[in-house]
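Student: Can you look at this prediction? I've put the sequence above it.
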Amino acid sequence: MLNYGIGTWVNRRAQRMREDAAIAFRDQRIGYNELDERILRLADALRTRGVQHGDRVAYLGNNHPSFVEALFATTMLGAIFVPLNTRLAAPEIEFAVDNSGAETLIFQNTLGELARAGTWSTAATRRICVGETDLPGVEDYDAVVASGAAEYRDNAVSLDDAALILYTSGTTGYPKGAVLTHGNLTWNTFNALVDYGLGSGEVVLLISPMFHVASLGMGALPILLQGGTVILREKFDPGDVLHTIESEGVTMLSGVPTTYQMIEEHPDWAATDLSSLRHLTCGGSTMPQRMLEAYEKRGLHFSCGYGMTETSPGATAMPPHMSIEKMGSSGLKQFFTDVKVVDEDGGMLPPGEVGEILVSGPNVIHEYWLRPEATAEAIVDGWLHTGDLGYLDEDGYLFVVDRLKDMIISGGENIYSAEVEGAIMQIPEVSAVALIGVPDAKWGEVPLAVATLDPGATITPADVIARLQGRLAKYKIPREVVFVDELPRTASGKIRKAELRKAYAS
């Protein structure tokens, strides 16, 4: 045995559960045997086209069986999978592809224009399209799969080899590529199996895109390792979620508070049979008390958690039976992970005292792609400095209270202020800007920009928003821009964002 990576998981599971459904998509039921054959063929086809150990393969698409096939085929070869966020603008896509050095791109035909605009000037000249396209120089995905041999090759892949590069929003204006190893993803999967009690008969409904690590790491990978069924949805629709839970016997659902709120507010909520649900996981932000109680009344308990891309993504998880008693907490450290809270000097703080949250364990990344300075800053003596503030209570439950990095979480999407502020500062008329998160009933919080203008400038708030279109993902663009004469600053010149949050909180 040479291959210890995640790429072999479906192949090993197919030997045990050949005809059992691995994936359900639209009206398709794809058994483990069929999925394994397609992965083997794609892996061989990529190999014959020049993809080798350590090469990067980018994927631009929504939840689709080809995402799963490309992930396992790429990692089976020891190559590195680079899933791209489909909500990004073309320049952001281009940066990720350029930075990763991907020479192979697999994309869905529905995103053909974004693929062309974002990657045609990059080194990703080996292009494969899922679905029909009239773009020149592009191979058909199904034809590529059919061209490969359905033969397992025991490639040498270690747990320390890179499996994924996931790009996180940049705190300094440029995204960072978090390198997740096969070991990171394996140990994160073990954490999920232990802390959530996942078995072989699970049916998970993925309503969040797999290019986000939470959907992939806490949903798809654990379920496929255990031989369960992954139901893929290309977009979130609360009515469809309720119907699918009842008709398919869904046992696991992952989401963010916004999605759970929209499900609970749907007209079919009260009449839908939810008795099959055993696992509800939630991340992104704290679940409001009203929502916890609404689900508790239906006999459903949440396992809210804390984590990030750099932890693959789990760091803590809430035992479901404690969700009300420890309301506001993100739970206990995961089984194979350690969490501590430290002061500015790195000293461990006692229960109840607020400091920076640090995470350590085999699920924590070792590096950012080609960013040694960022790696050295974030990972010190084996501990990931999250930049988040929180405290541990007497029972070891983590409470996250603030964010050092000024990150805004809107509908489960991370928005880093520095990245958006940098884009706004490229508008000539703007002299200074601060981006803050303000409360929003639907999305939890949304970005708001407070800016000052150069003397005599005639630009309007609508002009600022319009100039960001196509340069930033839509969810990063401020919902509102406010012009002020002067931004509040400290003696050293730093903008007092706390004052702005207080002023615009309502």
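Tutor: Alright, I've got the coordinates.

Student: rest of the way, CA atoms for contacts and neighbours
Tutor: Will do.

Student: What is the neighbour count of the residue nearest to L398 when sequence neighbours are not counted?
Tutor: Of all residues not flanking L398 in the chain, L392 sits nearest, at 4.6 Å (C-alpha to C-alpha, 6 or more residues apart in numbering). L392 sits with 25 neighbouring residues when counted by other C-alpha atoms under 10 Å.

Student: Wait, L392 touches I357, no?
Tutor: No. Using C-alpha atoms under 8 Å, L392 makes no contact with I357, being 9.3 Å away.

Student: So for these two, which residues contact both of them?
Tutor: Overlap of the contact sets of L392 and I357 (by C-alpha atoms under 8 Å, 6 or more residues apart in numbering) consists of 340-341.

Student: if we can go back for a sec, quick one: residues contacting the residue nearest to L398.
Tutor: Per C-alpha under 8 Å, 6+ apart, neighbours of L392: 340-341, 350-353, 398-399.

Student: Double-check that F399 belongs to a strand.
Tutor: Yes. Counting by DSSP: H, G, I helix; E, B strand; the rest coil, F399 is located in a strand.

Student: give the contact list for it.
Tutor: Taking C-alpha under 8 Å, 6+ apart, we find F399 in contact with 328-331, 390-393.

Student: Could you do R298 as well?
Tutor: By C-alpha under 8 Å, 6+ apart, the residues touching R298 are L274.

Student: Where does it sit: helix, strand or coil?
Tutor: At R298, secondary structure determined by three-state DSSP is coil.

Student: Now do it against C304, distance only.
Tutor: Counting by C-alpha to C-alpha, to the nearest Å, the gap from R298 to C304 is 17 Å.

Student: Same check on L225?
Tutor: Using C-alpha to C-alpha, L225 is found at 22 Å from C304.

Student: Tell me which of the two has more neighbours.
Tutor: Higher neighbour count among L225 and C304: C304, with 28 against 20, using other C-alpha under 10 Å.

Student: Widest-spaced pair of the contacts of L392?
Tutor: Across the contacts of L392, the longest distance by C-alpha to C-alpha is 13.4 Å; it joins P350 and F399.

Student: Second structure follows, compare the two:
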Amino acid sequence: MHRHGIGAWPAKRRLASPEKTALVHGDQATMTYREFADGTDRVASALRRLGVGRGDSVAYFGENSPDLLQVMFGAARLGAVFVPVNTRLAPAEIDHILADCHARLLIHDPGPAAGFAAAAGVPHLTTGAGTADRPGLARLPGTPGVPAEVGSDDPAAVIYTSGTTGRAKGAVLTHGNLTWVALNCVVDYDVVSTDVALMISPLFHVASLGMGALPVILKGATLVLEKGFEPGRALAQIERHGVTMLSGVPTTYQLMADHPDWATTNLSTLAKLTCGGSAVPTRILRAYEARGLSFSQGYGMTETSPGATSLPPAMTLAKQGSVGLPHFFTEVRVVDADGAPAPPGTVGEIQIAGPNVFAGYLGEAGATAEAFTADGWFRSGDLGYLDADGYLFIAGRLKDMIISGGENVYPAEVELLLGEIDGISGAAVIGVPDERWGEVPWAIVTLRPGADLDTAAVRARLAGKLARYKLPARVVIVDELPRTASGKVRKADLRQHYGDQAR
């Protein structure tokens, strides 16, 4: 039996739903599944003419666009490996990725990426028409070729970790990984062909790609591609296109709820909201519930393609703070320091198994071996616990855990309560050195526009809800928290900055 992995998806969609709208991009431009598949065939042929073949890495640097998706599927048709590059990285970080994946080619939006490619000695090609002297991707000729035969264990993409604790590593995701994460989403989020999904997060991030674009294309639904997130425009696009699906992080949803157009925007088509990154504060839950909207919250990471768990909307309040149950085709367990299953309610390391778990780190045999247990479970490095019903609660990263006077402080627990304080829009709890206690928790917070928060009162508001050793020793108000492209707070940056202040 011939197996063509995810590279066969566009052609299969062309047969099944040729005239269905696949993509909406720009203000009104649309692309049918026939046009999308034809473009993917042309891109695959162009890549082949440029010398790309099985196992070669094709890096992509650019904003959300049909080109990005066609390059991904086109590379997959050849058995090549798609490497999306975070456009927010520094030049040195980009150079590291291009060298680490041995990029055969860099495709990029017009702009400074040509310099990155030249510095790294990588051939490059712009999206769009390009120039007469240097034609871009859109001008390259191509005719459909025979797709490569690939198996489910063959690499389809390399997604680089955010690198918040050191140099970024490339997580190798196979055709099987990407297929199974899409199937998990189809099952657990009930994705149907009539859905319209608004893509406001960058597709170079694994959540947007694996849990946003892929399940939508698998089902033959419609993707509305946005080059970036602006809350007023997002609200307008929901109303304009009858959007049914939206995914984001808590900050995304908060900015939309705080926008002046929130109350007047028609949100009646919205049915499926997914949120990751951290727990949704109660205030935001209530704001969306007032509009008849509920969230599916979840947990995962690059190495799990990325979904591991999902909390059904019906359980949002009953299991508030939980990230839910394992996805349908995924298993999750929590173990103690000896590797034995932790009793319900006991914090331990979260471990994950299933066909969506990655193949390993590119060129990092040692790191790959350390990432898995002897019986094949992925060691997430995250702390959490399962309740008596099997719902997962996150306590924080092993590296983020604060040990104050011999007591463990889990930042996620404190951050959840901080997020419920009126006026606080974002919070990160870190450990800073302390002569007496070793470490003490500090809270770094951002405020909603117009809010006036008495930092001295924050501890009083948390008193009685947390043990005294968990209360922030200091509350610092900042204009903005440093975040990765996926919206996660860069706590390593905060620890370095405020740790130096405390010494």
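Tutor: Yes, it's here. Keep in mind that this is a model prediction, so the values were computed, not measured.

Student: Work out for me the element the spatially most central residue of structure 2 sits within.
Tutor: Most central in structure 2 under C-alpha atoms, centre = their mean is A207, positioned 3.1 Å from the mean C-alpha point. According to DSSP states H and E, A207 of structure 2 maps onto helix 206-208.

Student: Any quick PyMOL command for the buried ones out of the contacts of L392 of structure 1?
Tutor: In PyMOL, a selection of the buried entries from the contacts of L392 of structure 1 looks like this (16 or more other C-alpha atoms under 10 Å):
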select buried, resi 340+341+398+399
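
Student: quick one on the thing from earlier: what does the residue nearest to the centre of structure 2 correspond to in structure 1?
Tutor: Superposed on structure 1 with TM-score structural alignment, A207 of structure 2 falls opposite A214.

Student: From E413 of structure 1, how far off is that match?
Tutor: Taking C-alpha to C-alpha as the measure, A214 of structure 1 falls 11 Å from E413 of structure 1.

Student: just R371 of structure 1 next, same as before
Tutor: 23 Å.

Student: Among the two, which residue is more densely surrounded?
Tutor: E413 (16 against 12).

Student: In contact with the more buried one: list those residues for me.
Tutor: Taking C-alpha under 8 Å, 6+ apart, we find E413 of structure 1 in contact with 284, 475.

Student: do K176 of structure 1 as well
Tutor: Applying C-alpha under 8 Å, 6+ apart, we find K176 of structure 1 in contact with 167-170, 368-369, 371.

Student: Next, count neighbours for the nearest residue to T373 of structure 2 once chain neighbours are set aside.
Tutor: In space, and not counting its chain neighbours, T373 of structure 2 is closest to R379: 6.8 Å by C-alpha to C-alpha, 6+ apart. For R379 of structure 2, the tally of surrounding residues (other C-alpha under 10 Å) stands at 18.

Student: what's the answer for G170 of structure 1, then?
Tutor: G170 of structure 1 sits with 17 neighbouring residues when counted by other C-alpha under 10 Å.

Student: Y391 of structure 2 pairs with which position in structure 1?
Tutor: Residue correspondence to structure 1 (TM-score structural alignment): Y391 of structure 2 is matched to Y397.

Student: how many neighbours does that match have?
Tutor: 21.

Student: same thing with F329 of structure 2?
Tutor: F329 of structure 2 has 17 neighbours, counted by other C-alpha under 10 Å.

Student: In structure 1, where's the longest helix?
Tutor: When structure 1 is parsed with DSSP state H, its longest helix is helix 32-48.

Student: Comparing that helix with structure 2, how large is the average distance?
Tutor: Its matched residues in structure 2 lie on average 0.7 Å from helix 32-48 of structure 1 after superposition (mean C-alpha distance after the TM-score superposition for structure 1).

Student: what's that helix in contact with?
Tutor: With C-alpha under 8 Å, 6+ apart as the test, helix 32-48 of structure 1 has contacts from 10-11, 13-15, 17-22, 69-70, 72-74, 76-77, 144-152.

Student: now swap in stretch 227-242 of structure 2 and tell me
Tutor: The contact list for stretch 227-242 of structure 2 (C-alpha under 8 Å, 6+ apart) reads 63-65, 196, 198, 200-202, 243-244, 252, 255-256, 259, 261-262, 265-267, 269-270.

Student: In PyMOL, how would I select just the buried ones from the contacts of helix 32-48 of structure 1?
Tutor: Buried residues among the contacts of helix 32-48 of structure 1 (16+ other C-alpha under 10 Å), as a PyMOL selection:
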select buried, resi 10+11+13+14+17+18+20+21+22+69+70+72+73+74+76+77+144+145+148+149+150+152
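
Student: Look at whatever residue of structure 2 lines up with K326 of structure 1 and say how many residues are nearby.
Tutor: Matched by TM-score structural alignment, K326 of structure 1 corresponds to K319 in structure 2. By the criterion of other C-alpha under 10 Å, K319 of structure 2 has 17 neighbours.

Student: Tell me who's in contact with K319 of structure 2.
Tutor: Taking C-alpha under 8 Å, 6+ apart, we find K319 of structure 2 in contact with Y391.

Student: Which helix or which strand is home to it?
Tutor: Assigned by DSSP H and E, K319 of structure 2 belongs to neither a helix nor a strand.

Student: about what we covered before: superposed on structure 1, where does the helix holding A207 of structure 2 end up, distance-wise?
Tutor: Taken over the aligned residues, the distance from helix 206-208 of structure 2 to structure 1 averages 0.6 Å (mean C-alpha distance after the TM-score superposition for structure 1).

Student: how about the helices in the stretch 51-200 of structure 2?
Tutor: With DSSP state H, counting those that start in this stretch as the criterion, the stretch 51-200 of structure 2 has helices at 66-77, 91-100, 113-120, 175-188.

Student: quick one, which of these is packed in tightest?
Tutor: With neighbours defined as mean count of other C-alpha atoms under 10 Å, the helices of the stretch 51-200 of structure 2 peak in mean count at helix 66-77, which reaches a mean of 26.

Student: the inter-axis angle of it versus helix 175-188?
Tutor: Using axes from the mean of the first three to the mean of the last three C-alpha atoms, to 10 degrees, the direction of helix 66-77 of structure 2 lies 120 degrees away from that of helix 175-188.
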